[in-house]
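Visitor: sequence and predicted structure below; questions after.
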Amino acid sequence: MAGLLKRIINTPNAPKAIGPYNQAVAVENTMYLSGQIGIDPATSKLVEGIEAQTTQALKNIGAVLASQNIGYENVLKTTVLLANMSDYPKVNEIYAEFFKTNYPARAAYQAAALPAGALVEIESIAILGEVRTVSPSQKL
């Protein structure tokens, strides 16, 4: 019986895990990215403010994606965790700078607390390899 292949993914271009987890794990052609917060990988420090943290979290996601030669267009699903739901409009504005078209599915929640005192955390699921988008009327 052949099993599925699982690959651990870590890149020095994104922050090191601050717990017993990896930046991402791929099973076959699906990659599950751990939640990213606004830690600057160069300093290992959390950047200040919701805008800077959202931007850095999305850059960190981009670094993990780039380590596998894919980009934001390969992301199928994200979950956004916010310390304060009133930051949702600001996060949406910055999110749209990274996900420009064919947006991934998404959920957003307010959390009681996030790691390292972060204001936002974003996790995602991506597909490895070429992704083509079809029109809504086309069958898959």
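Guide: Cool, got the structure.
Visitor: when you work out contacts or count neighbours from here on, use the C-alpha atoms and nothing else.
Guide: OK.
Visitor: how many other residues sit next to residue 129?
Guide: 13 (other C-alpha atoms under 10 Å).
Visitor: swap in residue 43?
Guide: So residue 43, with other C-alpha under 10 Å, has 9 neighbours.
Visitor: relative to residue 87, how far out is it?
Guide: 25 Å (C-alpha to C-alpha, to the nearest Å).
Visitor: in this protein, which helix is the longest?
Guide: helix 50-66 (DSSP state H).
Visitor: could I get the buried residue list for that helix?
Guide: 50-65 (16 or more other C-alpha atoms under 10 Å).
Visitor: just the element for residue 32, please.
Guide: strand 30-36 (DSSP states H and E).
Visitor: what does that strand rub up against?
Guide: 21-26, 57-58, 60-61, 64, 121-128 (C-alpha atoms under 8 Å, 6 or more residues apart in numbering).
Visitor: the structure to be compared is supplied as follows:
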Amino acid sequence: MTANNPTTSQRVDSKKAPEPVGLYPHARRVGNLLFLSGVGPRQRGSKSIPGVTLDENGNITDYDIAEQCRSVFDNVRWILEESGSSWDQLVDVQVFLTNMKDDFKTYNEVYAEYFKDNQPCRTTIEITALPTPIAIELKCVATID
């Protein structure tokens, strides 16, 4: 990014967050905004997903939405920090849940723990499925200095 062109886009990849499951960066900086790609609860360098139990065919047999939420929030924090931003600079959070009916209350409680001091705009959407066997994914926008 150059001082003469503040709209130039700069790719940002985290060394702590899980590897993307497709051809996209963890985040992209444009001017003083940081746009995060969808972030799930997976762990870097592992096929395991915190809070998820799979059968031999890769189908979910059980999951803990609170554990997945905490893992997603940690992954978002790592991407923000490695990008030069911070948790307090989040301005918009889109949350995708695969089971709003059963998971919203617990998700909302964990969300309140993490966002007690910083309260960005938020949209929560129920979707049928995500690309990996997870129950939550976040899409975020933050400011960056």
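Guide: Now that the structure is in, tell me what you want to look at. Not measured: the values here are computed from a predicted model.
Visitor: can you give me the TM-score here?
Guide: Once superposed, chain against chain, the TM-score is 0.85 (TM-score structural alignment, normalised by the length of structure 1); 129 aligned residues with a C-alpha RMSD of 1.6 Å.
Visitor: map residue 63 of structure 1 across to structure 2 for me.
Guide: Per TM-score structural alignment, the equivalent position to residue 63 of structure 1 in structure 2 is residue 78.
Visitor: pretty sure that match contacts residue 16?
Guide: Yes - with contact defined as C-alpha atoms under 8 Å, residue 78 of structure 2 reaches residue 16; the gap is 6.3 Å.
Visitor: one step back: need the contact list for the match of residue 63 of structure 1.
Guide: 14, 16, 17.
Visitor: any idea how far the residue at minimal distance from the centre of structure 2 is from residue 6 of structure 2?
Guide: Against the mean C-alpha coordinate of structure 2, by C-alpha atoms, centre = their mean, the closest residue is residue 39 at 3.0 Å. For residue 39 of structure 2, the distance to residue 6 of structure 2 equals 26 Å [C-alpha to C-alpha].
Visitor: contacting residues around residue 86 of structure 2?
Guide: 77, 80, 142, 144.
Visitor: ranges for the strands of structure 2?
Guide: 9-12, 27-30, 33-36, 52-54, 60-63, 90-97, 121-126, 136-143 (DSSP state E).
Visitor: who's in contact with the shortest one?
Guide: By that I understand strand 52-54 of structure 2. 60, 61, 62, 63, 64, 68, 133, 134.
Visitor: mark which of those residues are buried, thanks.
Guide: 63, 68, 133, 134.
Visitor: trace the second one over to structure 1, please.
Guide: For residue 68 of structure 2, the equivalent position in structure 1 is taken to be residue 53, counting by TM-score structural alignment.
Visitor: I figured its match was touching residue 120, is that so?
Guide: Yes - contact criterion C-alpha under 8 Å: residue 53 of structure 1 and residue 120 qualify, at 6.7 Å.
Visitor: what touches both of these two?
Guide: By C-alpha under 8 Å, 6+ apart, the residues touching both residue 53 of structure 1 and residue 120 are 37, 38.
Visitor: buried stuff in stretch 36-50 of structure 1?
Guide: Buried residues in stretch 36-50 of structure 1 (16+ other C-alpha under 10 Å): 36, 37, 38, 39, 40, 46, 47, 50.
Visitor: residue contacts, the nearest residue to residue 135 of structure 2 once chain neighbours are set aside?
Guide: Spatially, and ignoring its direct neighbours in sequence, residue 135 of structure 2 is nearest to residue 98 (5.1 Å; C-alpha to C-alpha, 6 or more residues apart in numbering). Contacts for residue 98 of structure 2 (C-alpha under 8 Å, 6+ apart) come out as 126, 127, 128, 129, 130, 135, 136.
Visitor: nice, that's everything, thank you.
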